[in-house]
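# generate coordinates for the sequence data below:
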Amino acid sequence: MTATVLKPHNKLPKYNTVTVLLVGAEGTGKHELAKGIISIDEPFSVQIRTATCLPLSTEDEESRPRIDFICFIVDLTNRESMRVVEKSVKHVDLRYFLGRSCFVALKVKCPEKRGVGLELVSEFCDHYGAPILYGALETDQEQITLAKQILNMAKVSAGLVNNISPLLIDSTRRPYDTQLL
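Reported below is the predicted structural model:
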């Protein structure tokens, strides 16, 4: 039996802990990215969970921690990775798209090898209103840079940054139409 929707507030948060879920097809670099996130020295605990796709199984739901942040990974050279992300977002509560998730597009610097267009990924992210990070995992520096960006968003999502909420970050990210009615 599987859960249909992953919800952001169905469990209590753990004190001084952030839990990140990395979702992506096999071979997209989830484990390399997880190692990069874990290697960053922070004054709080970081838990990383990985999933090939959503929904998550209900077998270990009781022992699973609250997921503070979801990172969907698309390898632009792998069409299957985009299909996995498209299917997986359907099993996520829409509240995750209010500053509690992001999309990562990998291998952007390889236009000749792309199986997924940047425009498609960008439109998909705009549809869900979630930010997109462009990166690579080929070098340690690229891995750490991307990991730091994800961890900074996850800290806010988990409430570990004073006076800043995911909704505040999300609202400052989007332009507002100021037409008079």
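
# from now on I want contacts and neighbour counts done on CA atoms only, so please keep to that.
OK.

# element containing the residue sitting nearest the centre point of the chain?
Closest residue to the average C-alpha location of the chain: C71 at 1.3 Å, with CA atoms, centre = their mean. If you go by DSSP states H and E, C71 is part of strand 69-75.

# now the residue nearest to the centre of the chain: how far from E59?
C71 is 22 Å from E59, where distance means CA to CA, to the nearest Å.

# let's see this one next to it:
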Amino acid sequence: MSAELNELADVLRPLQKIPQPQTATILIVGADGTPKKEFAESMLNTIASYKLQIRLAKYLPLPIANDDQRPNLDFIVFLLEMNNAQR
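All right, here's what the predicted structure looks like:
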């Protein structure tokens, strides 16, 4: 019975984070060379009635090391470089 409860706790752990009201957290994923930082800065410069948090990543899945400190993600944006056929 204890093993079953531990399995269930592992499945539900990502759902334990409570969303913050009036806050949107966005993850922007893109390889080196994509304008992730410029895109994030332009989003942060827009006027909105809510707080915007933006995280940047080069690839998915995200490392498990900081999973307990990472906020719940509301949106994931993938930036692709369409000029390079090798990527």
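
# max-length helix in structure 1?
Assignment by DSSP state H gives helix 140-157 as the longest helix of structure 1.

# for that helix, packing partners?
Packing contacts for helix 140-157 of structure 1, counted by 3 or more CA pairs under 8 Å, 6 or more residues apart in numbering; DSSP states H and E, involve strand 17-23, helix 30-39, strand 69-75, strand 132-135.

# any residues touching the helix or strand just after the strand holding C71 of structure 1, and which ones?
Downstream of strand 69-75 of structure 1, the first helix or strand assigned by DSSP H and E is helix 79-88. Here helix 79-88 of structure 1 makes contact (CA atoms under 8 Å, 6 or more residues apart in numbering) with 23-26, 28, 52-55, 72-76, 115-116, 121.

# any idea what F75 of structure 2 aligns with in structure 1?
Correspondence of F75 of structure 2 to structure 1, assessed by TM-score structural alignment: F69.

# these two touch, right, that match and T17?
No - the criterion here is CA atoms under 8 Å, and F69 of structure 1 misses it with T17 at 11.6 Å.

# quick one: which of the two has more around it?
Regarding F69 of structure 1 and T17, a neighbour count based on other CA atoms under 10 Å identifies F69 as having more, with 26 against 19.

# and the more buried one, how far is that from P166 of structure 1?
Counting by CA to CA, the gap from F69 of structure 1 to P166 of structure 1 is 10 Å.

# likewise L12 of structure 1?
With distances taken as CA to CA, L12 of structure 1 is found 17 Å from P166 of structure 1.
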